[in-house]
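Enquirer: Need a 3D model of the following:
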Amino acid sequence: MAADRDDLERIRQAVNLVELFEGVTTVRKVRGSFKALCPFHTEKTPSLSIDPARGLYHCFGCGVGGDVFTFVQETQGLSFVEAMEMLADRAGIVVRRDPRAAQQRERRSRLVEAVAAAGRYYQDRLKSAPDAGHARSYVRGRNYGVEVVDQFELGYAPDQSEALVSHLRSKGHKDSDILAAGLARRVGRGRLIDQMRGRLMFPIHNVRGEMVGFGARLLRGEGPKYLNTPETPLYKKSELLYGLDKARSAISREELGVVVEGYTDVIAFHLADLPLAVATCGTALGEAHFDLLRRFSSRIVLAFDADTAGAGAAVRGDELRISSNLDLELRLAVMPDGRDPADLVFDDKGDLLREAIDRSAPIMEFRISRLLDQYDLGEREARTSAMKKAAELIARHPDAADRYQHAYYVAGRTRTSIDRVQAEISRNTPTGRGGRSQGRPLADGQPAAARSAASSEMDRSEEDSLRHLLAGTAERDRVRPELFEHDLAAALARWLLDAGRHLDKGVPVPLDGLKDQPLLALARRLAVLTTPLDPFADVVSNLERRAAVRRRDEILVTLEDIDHENDPEAYSELSKELLALQERGF
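Expert: Got it, this is the predicted structure:
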């Protein structure tokens, strides 16, 4: 860390968050609290709340939130260290610096300059070097004019072992920096040779616009079609998205981001006047990528070509859990005619890209539809098999309300009763905390969890319990994470209980140590709520009642699946527990 924790707190206390917001948007004081038009999305009615006492803000329209440092980072495009330095100067605070952090910043700066120098060298080679003629032919063949080459800084790595290394040395860059930046590698007795040779170069930038690495396409000969810069202090492929530096403003403005398969697909979207596309850099989509995208939009479309392999690759991972945890609307668009975006734009069919995005479907809906299409639903046995397979898929969805909606769709397609589909989903749904099943069909055919999730993201009692924990007004020994039905609420309760275990009652829990971004966003949102807070005793009693009802429903589901003749002991234990709950009025 570049500054002492005490200095960070001094800055936080000295800087008026309301004044910061007044510099970029309209702020009004409403009944003792501050409301503002959110500068992070377009709105006519103020939906952003500011808590100057705690130095926190949260927008109830787009979900962004943070503290004074986050605000400066997001509005000025600065790193945390840069934001801290700016705020320290504003407040007149002299920061006690960590000498190691200063050294690390200096080294990082050298690596960034080395990569940028390599990028300039590659681009110059592409434009004029005699040995880059075939690369220029390839670029012209993609209909990339000079403006595209300049916008995306395309280049060519000569097919020589030490061309880049020699150039960078002549510019004063040290071998250690060239190596650490991933621009070269050692061979033989330690000789340094270029990392990329004989390839078209696609510079990769971080979200701040710094060039940090390259994607490299083979143009002739044998070898992997694409290579990427190896992992370096600058280049971490799990945290980078090609094109995000150029698309971030449009994504935020349109409230829509598009993930495509390759670098040329990103360029194609720009050529089609849809600068919304990004691509991963030689790795599969992961949680860090989605977390990066959600800074700019909660609506993400995965756009792939029409073949099953391409579409399937997008939906085999952990996207359902991730999108739910990060509160993302994740959709999938299939490109028409079996073409990828680059091919469509090359054939002057860029208008089809927008049509494909507009026709995108929620990712689970896409998967279920694809699965059912594999069966002849005119046959009774096929419908049963399809229903069971679809139920297995739906059971993996983390949101009960969505599971219920998908169950209705499957029931209609397979001509099966909703109760039977729900029962099949229940048998496949992983049990949650305390072993409860989350898909139990009740009298009206809808699970209790689905009704709760459908009406609001989090129950009022859960929100109020967390607000009491945040404010230090809860009786901590009465709060248990398993009382919460919402997984994010349970996780935040667990963290708050641990962080506040040594604090006196009435002392708010500081959020400095909370590193999990979804939890931090939730905590900040709750911290700025101004709605009346119910007494803690009433809130926790309601949580306990709801937990008892959930346990009752879980036991009922489990008893249906137990063969009491083959497992009489388990059946008896559960029956006793159920009787005890019923005697308590549940």
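Enquirer: From now on I want contacts and neighbour counts done on CA atoms only, so please keep to that.
Expert: OK.
Enquirer: wait, doesn't residue 168 sit right on residue 116?
Expert: No. Using C-alpha atoms under 8 Å as the test, residue 168 is too far from residue 116 to be in contact (10.6 Å).
Enquirer: Next, find the distance separating residue 267 from residue 246.
Expert: 10 Å (C-alpha to C-alpha, to the nearest Å).
Enquirer: no no, residue 526
Expert: 33 Å.
Enquirer: Helices of the stretch 201-350 of the chain, start to end?
Expert: 244-254, 263-271, 287-293, 308-314, 319-325, 341-346 (DSSP state H, counting those that start in this stretch).
Enquirer: looking at the ones you listed, which is closest to residue 367?
Expert: helix 308-314 (8.5 Å; C-alpha to C-alpha).
Enquirer: which residues are in contact with both of residue 267 and residue 246?
Expert: Jointly contacting residue 267 and residue 246 under the rule C-alpha atoms under 8 Å, 6 or more residues apart in numbering is no residue at all.
Enquirer: one more, for comparison:
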Amino acid sequence: MSGKIPKYFINDLLYRTNIVDLINTRIKLKKKGRNYQTNCPFHHDKTPSFTVSFEKQFYYCFGCNIHGNAIDFLINYENLTFIESIEELALIHGLLIPFEKNIISEKNDYFKKQKLYLLTDQISKLYQKNVILTNSACEYLIQRGISKNMMKYFYIGFSSFTWDLFSKKLNIKKEFEKELLDYKIISINKNNQIYDSFQGRIIFPIHDKYGRTVGFGGRTIKNISPKYINSTETNIFYKSEQIYGLYQVKKKNSKPKYLLVVEGYIDVIILTQNKIDYVVSSLGTSITKEQVKILFRNTDTVIYCYDGDNAGKNAAWRTLKITLPYISDKKTVKFIILPENEDPDTIIKKEGAENFQIRIQNALTMSKFFFKNILKGIDLSSNDDKFYLSVRALPLINCISSDTIRIYLRQILARIIGILDDYQFEKFLHQKKNNNKVLQYKSKQTQMQTLIALLVQNPNLSNLVTSINKFKHSKIKGIPIFLEILKTCLENPKFNTGQLLEFYRDSKIINILKTLSTLDHMIVEDKIQPMFLDLLKSIYKKNLEKRQEYLLAKERTNGLTIHEKKEIWSINKKIKNS
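Expert: Modelled structure (predicted):
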């Protein structure tokens, strides 16, 4: 890699960089003698064992032995590649990377990224100008209660209903238009017309930590589906790694005490307008582990506040499960449960900022929220239910890195079950595990179970299956049930899950369907269709591989007919192309 970026430039970057300042902007260091110390960010560290030397421009952990320079720290802490860490340091110092002449791809990628930053920023400014020139957009924002100051603070814009209208109104030059097309910021539709995917939408620019515009969220001002869309991913925008509003929060406070995570762009803006200036959004209901890491890099306490509908409640529970591995003695989460059919935007308008602050102060601790949810539907007078509770709770508890928190939650679980002695608790779990096959089935999800569960929970997915014939003679366990349900869904295209279960009420498979109808597959709504298709493809490939194995075994013993030889050739081709 050093041959691709000149060594002198890398050395110059490290010379210019003070590793203490670099690390201190991310984790708080304390001076101790000639060095600086803190708890290690790379493992669960009870006492400070992470040491940073100003003199050596080097860090080292005496606990996990991780070590390195400023570049290594960015690679390990920010999950960057080597090139990205060089870009990060170069950006801090306002330098361009002088790639060697014979290295084409890295140089091109780097300058393409810089050009993409520039174009995204330029069109963002045009969107901002356009919102002022468009009455319907201004009226929508005013009606939502967003002030002009907030429009400026969050750089809110608007994309006109057609590109021609937008282009003429803002005098966009053909050369700039061509660049936008080349970088796929706008596109050409089937009618050979230039098209902006955000047209007719309020634009919410998404910024990185340096304030660069990396992408956009768009909200329709008419009854157009979907209500919200985001930019497609580019080499500067990855939705799973972006936090909306974090740049604005950090402008006011580099290390906020809390970060309040809400679902929507407007929720962030309205709460900020009401002096709650530590609000961010994960760009939707589903948070990712990358976003959790970013949140905890910027604060020690994350407060999740989701909408009061069922989707919001389910999202909050999924979020806790994703967050658990990142909780420690110093890093924690809380939850705000809003009333039914309320979101942060509506409730702060009804109750006022002071009452919303009270909700924040009274947010449920992680442990209370955890047991509130995991106890749903549990009959504590039933030993089977107590065991089922343990089967569900313990894997989640055990993924927490902190020994203290794990022990604390296990003790609460034992008290709920009614066992105060640790030995008796372990004995109870061991005895029940050996004689409870149903719960063992519930705790394991095969591909086929997930596939059928998705279909039972979303019968309209049946329309995505283009051919049933290729599964008809499959030997894979569960295929007959899948095909049976698929046939029913296709014959009854308006069926929902309740209707499907009712259809099979007195059948032999009703208990299986009931179980799968409540299976927590942990797949977010916008990923259900792609996951369903991926599972179909995977199972079809597995089916081909089983047939391939059978034919290969037969060839070694009895030989194959001409028809079977053609079949195995066809299977090999299909597997290769799958």
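Enquirer: coming back round to it: between residue 267 and residue 246 of structure 1, tell me which one has more neighbours.
Expert: residue 267 (23 against 20; other C-alpha atoms under 10 Å).
Enquirer: Map that one onto structure 2.
Expert: Aligned by TM-score structural alignment, residue 267 of structure 1 pairs with residue 269 of structure 2.
Enquirer: Also residue 238 of structure 1?
Expert: In structure 2, residue 238 of structure 1 lands on residue 240 (TM-score structural alignment).
Enquirer: what number of residues lie near its match?
Expert: 16.
Enquirer: And the closest residue to it other than its chain neighbours, how far from residue 281 of structure 2?
Expert: Spatial nearest neighbour of residue 240 of structure 2, excluding adjacent residues (C-alpha to C-alpha, 6 or more residues apart in numbering): residue 288 at 6.0 Å. Distance from residue 288 of structure 2 to residue 281 of structure 2, counting by C-alpha to C-alpha: 12 Å.
Enquirer: next one: residue 249 of structure 2
Expert: From residue 249 of structure 2 to residue 281 of structure 2 the distance is 11 Å (C-alpha to C-alpha).
Enquirer: These two: which is more packed in?
Expert: More neighbours surround residue 281 than the other of residue 249 of structure 2 and residue 281, with 25 against 19 (other C-alpha under 10 Å).
Enquirer: could you list every residue that touches that one?
Expert: 243-245, 261-265, 268.
Enquirer: Out of these, list just those in strands.
Expert: With strands taken from DSSP state E, the overlap with the contacts of residue 281 of structure 2 comprises 261-262.
Enquirer: out of the contacts of residue 281 of structure 2, which are buried?
Expert: When those are checked for burial by 16 or more other C-alpha atoms under 10 Å, the buried set is 243-245, 261-265, 268.
Enquirer: Now check the residue nearest to residue 240 of structure 2 against structure 1: what is it aligned to?
Expert: In structure 1, residue 288 of structure 2 lands on residue 286 (TM-score structural alignment).
Enquirer: wait, doesn't its match sit right on residue 241?
Expert: No. Counting by C-alpha under 8 Å, residue 286 of structure 1 does not reach residue 241; the two are 10.9 Å apart.
Enquirer: and residue 182 of structure 1, which of the helices of the stretch 201-350 of structure 1 is closest to it?
Expert: Using C-alpha to C-alpha, the helices of the stretch 201-350 of structure 1 put helix 263-271 closest to residue 182 of structure 1, at 19.6 Å.
Enquirer: what's the mean distance for that closest one versus structure 2?
Expert: Its aligned residues in structure 2 lie a mean 1.4 Å from helix 263-271 of structure 1 after superposition (mean C-alpha distance after the TM-score superposition for structure 1).
Enquirer: Just want the angle from that helix to helix 244-254.
Expert: Angle, helix 263-271 of structure 1 to helix 244-254, by axes from the mean of the first three to the mean of the last three C-alpha atoms, to 10 degrees: 40 degrees.
Enquirer: what helices or strands is helix 263-271 of structure 1 leaning on?
Expert: strand 277-279, helix 341-346 (3 or more C-alpha pairs under 8 Å, 6 or more residues apart in numbering; DSSP states H and E).
Enquirer: now the ones you listed as JSON lines including distance to residue 582 of structure 1?
Expert: Converted to JSON lines, those look like this (distance: least, C-alpha to C-alpha, whole Å):
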{"stretch": "strand 277-279", "distance to residue 582 of structure 1": "55"}
{"stretch": "helix 341-346", "distance to residue 582 of structure 1": "60"}
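Enquirer: Of these, which stretch is the most buried?
Expert: strand 277-279 (a mean of 28; mean count of other C-alpha atoms under 10 Å).
Enquirer: What is the distance between that one and the centre of its chain?
Expert: Chain-centre distance of strand 277-279 of structure 1: 14 Å, with C-alpha atoms, centre = their mean, to the nearest Å.
Enquirer: what's the mean distance for that strand versus structure 2?
Expert: Strand 277-279 of structure 1 versus its aligned partner: 1.4 Å mean (mean C-alpha distance after the TM-score superposition for structure 1).
Enquirer: rewinding a little: how about the helices and strands packed on helix 263-271 of structure 1, which one is nearest residue 578 of structure 1?
Expert: Here strand 277-279 is closest among those (C-alpha to C-alpha), at 52.3 Å.
Enquirer: Count the neighbours of the residue mapped onto residue 214 of structure 2 from structure 1 for me.
Expert: Counting by TM-score structural alignment, residue 214 of structure 2 corresponds to residue 212 in structure 1. Burial of residue 212 of structure 1 is recorded as 25 neighbouring residues (other C-alpha under 10 Å).
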